[in-house]
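this one's structure only:
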């Protein structure tokens, strides 16, 4: 048995999320069906994170155990051939030690959220970014974001469906940068709560629109009350961009 580490890119729009679902297609299902077609083995594909419906990835890390003798390059190429036309691609495939685990060995996860700040409708990026028509003050968003960095109870920014044992998380990075009409939010932590990044981005957008101040954001965090969340950003602009080990 050989354990292969995969780096996977996908467009989340056609999927119900990473994890297999009874009510619709998932990225995990697409990969597992490709593994079965290539190797004849019904193997589970484990990932570093479980993205929601409509969320994308540029570098999701995953692993799969295969008994059939096959070189990593050949496995990656064969999986990509079987994945077509689904918008999922294996960017890299490597042999790793059997005790390496894409999820449990992961020490950090990174996300980016893409906002296009313009009045004209999105065409090429519809479903791939969040369009905010009114002007955003990205500098104010960047300043306010630092109120969320560190170890906090993130109940306010946690989905009511979150299954994590504790709402306490340590946010290592939350940066906001503008490049023309694009505003990008970068987030990094060992782990995130369900909807945490989207919830934080929604609150930062309120700051950027001038409806909230940095103090309002800090007070919402301290309240530990989901009802204090003004807005949950849509999944369109969210990307899983990397995992560290």
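Received, thanks. On a predicted model such as this, the values are computed, not experimentally measured, just so you know.

only C-alpha atoms from now on, for both contacts and neighbour counts.
Will do.

residue 56: neighbour count?
Using other C-alpha atoms under 10 Å, residue 56 is surrounded by 29 other residues.

can I assume it is in contact with residue 10?
Yes: using C-alpha atoms under 8 Å, residue 56 is in contact with residue 10, at 5.7 Å.

how many neighbours does the residue nearest to residue 140 when sequence neighbours are not counted have?
Counting by C-alpha to C-alpha, 6 or more residues apart in numbering, residue 140 lies nearest to residue 208, which is 6.1 Å off, once chain neighbours are set aside. Using other C-alpha under 10 Å, residue 208 has 22 other residues around it.

cool, residue 73 as well?
12.

may I see the buried residues of the one helix or strand it maps to?
Counting by DSSP states H and E, the element that carries residue 73 is helix 72-83. For helix 72-83, a neighbour-count test (16 or more other C-alpha atoms under 10 Å) marks 72, 75-80, 82-83 as buried.

show me where this protein has its strands.
Taking DSSP state E, the strands of the chain run over residues 2-10, 46-47, 56-66, 88-96, 108-116, 130-131, 150-153, 168-179, 182-189, 238-244.

residue 30: which of these is closest?
Among the strands of the chain, strand 88-96 comes nearest to residue 30, with 8.1 Å by C-alpha to C-alpha.

that closest one to helix 72-83, inter-axis angle?
Interaxial angle of strand 88-96 relative to helix 72-83 (axes from the mean of the first three to the mean of the last three C-alpha atoms, to 10 degrees): 160 degrees.

hold the first one in mind and look at this next one:
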């Protein structure tokens, strides 16, 4: 009997561990594209930084200037100073975490769609802002620029739109009503979800306040700062995310994901 009870306990522990792994996997499922963006940007940027440290002339080759149009892409991952790289990584980590918190209100399929939009616009914002800046360089003085700030601000633009778009669902969750997932929060997780939604609403207010009361500070204005890249990246991210948001309700209706499950 002792062996049987031990076997049952082992089986129960195994089942709980399996359920925990499945729960974690399902939780991360909707955010894999965001995680991939953070990992890819970190690894490539750090690798480029190490290469430039060992071969300084490489920085001039990879930067964006009138005579190096390939810098539209290569300069996105170039950070000459370690402090510059760390500041962009910190900003990307923060924006990514806040974005995941905001879209948590949506059902899995919608979270995956928003995450894919975030990932795509992250790179599109950086390349797009650099492309416009290259055209400006052709008509003005020739300077060199580098860094992934345009991509980070593009991600901030996506975060801004996603946060504003989620307000009705965040309010519904706080009120205990059905959200876009078609489900009511369970008593066990309801408080945590409502706190997360309340945080998302505070985030919306904070972002809008920062943008409209201190635009220079919001875009990181300062000496030797490529403000054009910041603003263009942010606008491209916002425009792309807005386009997705306009189409998203029709996509939900076609897929039926807004119905209770």
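Structure's in. What do you need? Just so we're clear, the structure is a prediction, and the values are computed from it rather than from any experiment.

please state their TM-score.
The TM-score (TM-score structural alignment, normalised by the length of the first structure) is 0.27; 106 aligned residues with a C-alpha RMSD of 6.0 Å.

quick one on the thing from earlier: other residues contacting the helix holding residue 73 of the first structure?
Helix 72-83 of the first structure has contacts (C-alpha atoms under 8 Å, 6 or more residues apart in numbering) with 4, 30-31, 34-35, 37-38, 88-95.

could you redo the last one with a cut-off of 6 Å?
Where contact means C-alpha atoms under 6 Å, 6 or more residues apart in numbering, the residues beyond helix 72-83 of the first structure that reach it are 34, 89, 93-94.

center of the second structure, which residue is that?
residue 96 (3.9 Å; C-alpha atoms, centre = their mean).

what about that residue, which helix or strand?
Assigned by DSSP H and E, residue 96 of the second structure belongs to helix 82-103.

what residues does that helix touch?
Contact with helix 82-103 of the second structure is made by 79, 111, 152, 159, 163, 200, as judged by C-alpha under 6 Å, 6+ apart.

ok, now stretch 25-38 of the second structure?
When contacts are defined by C-alpha under 6 Å, 6+ apart, stretch 25-38 of the second structure is touched by residues 108, 111-112, 115-116, 119.

most neighbours among those residues, which one is it?
Going by other C-alpha under 10 Å, residue 115 tops those with 26 neighbours.

please enumerate the helices of the stretch 1-150 of the second structure.
Using DSSP state H, counting those that start in this stretch, the helices of the stretch 1-150 of the second structure run over 2-29, 32-54, 57-62, 71-74, 82-103, 108-139, 149-165.

quick check: angle from the last one to helix 32-54?
Just to be clear, that refers to helix 149-165 of the second structure. Using the same axes, to 10 degrees, the inter-axis angle of helix 149-165 of the second structure relative to helix 32-54 is 160 degrees.

mind giving me the packing neighbours of helix 149-165 of the second structure?
helix 82-103, helix 108-139, helix 227-255 (3 or more C-alpha pairs under 6 Å, 6 or more residues apart in numbering; DSSP states H and E).

ok, now with 8 Å
helix 82-103, helix 108-139, helix 187-213, helix 227-255 (3 or more C-alpha pairs under 8 Å, 6 or more residues apart in numbering; DSSP states H and E).

off-centre distance for the third one?
Meaning helix 187-213 of the second structure. Distance, stretch centre to chain centre, for helix 187-213 of the second structure: 16 Å (C-alpha atoms, centre = their mean, to the nearest Å).

immediately after it, which helix or strand?
With elements assigned by DSSP H and E, the helix or strand that comes after helix 187-213 of the second structure is helix 215-218.

what residues sit buried inside that next one?
Judged by neighbour count (16+ other C-alpha under 10 Å), helix 215-218 of the second structure contains these buried residues: residue 218.

ditto for stretch 231-245 of the second structure
Of the residues in stretch 231-245 of the second structure, 231-242, 244-245 count as buried by neighbour count, 16+ other C-alpha under 10 Å.

relative to the whole chain's centre, how far out is it?
Using C-alpha atoms, centre = their mean, the mean C-alpha position of stretch 231-245 of the second structure is found 12 Å from that of the whole chain.
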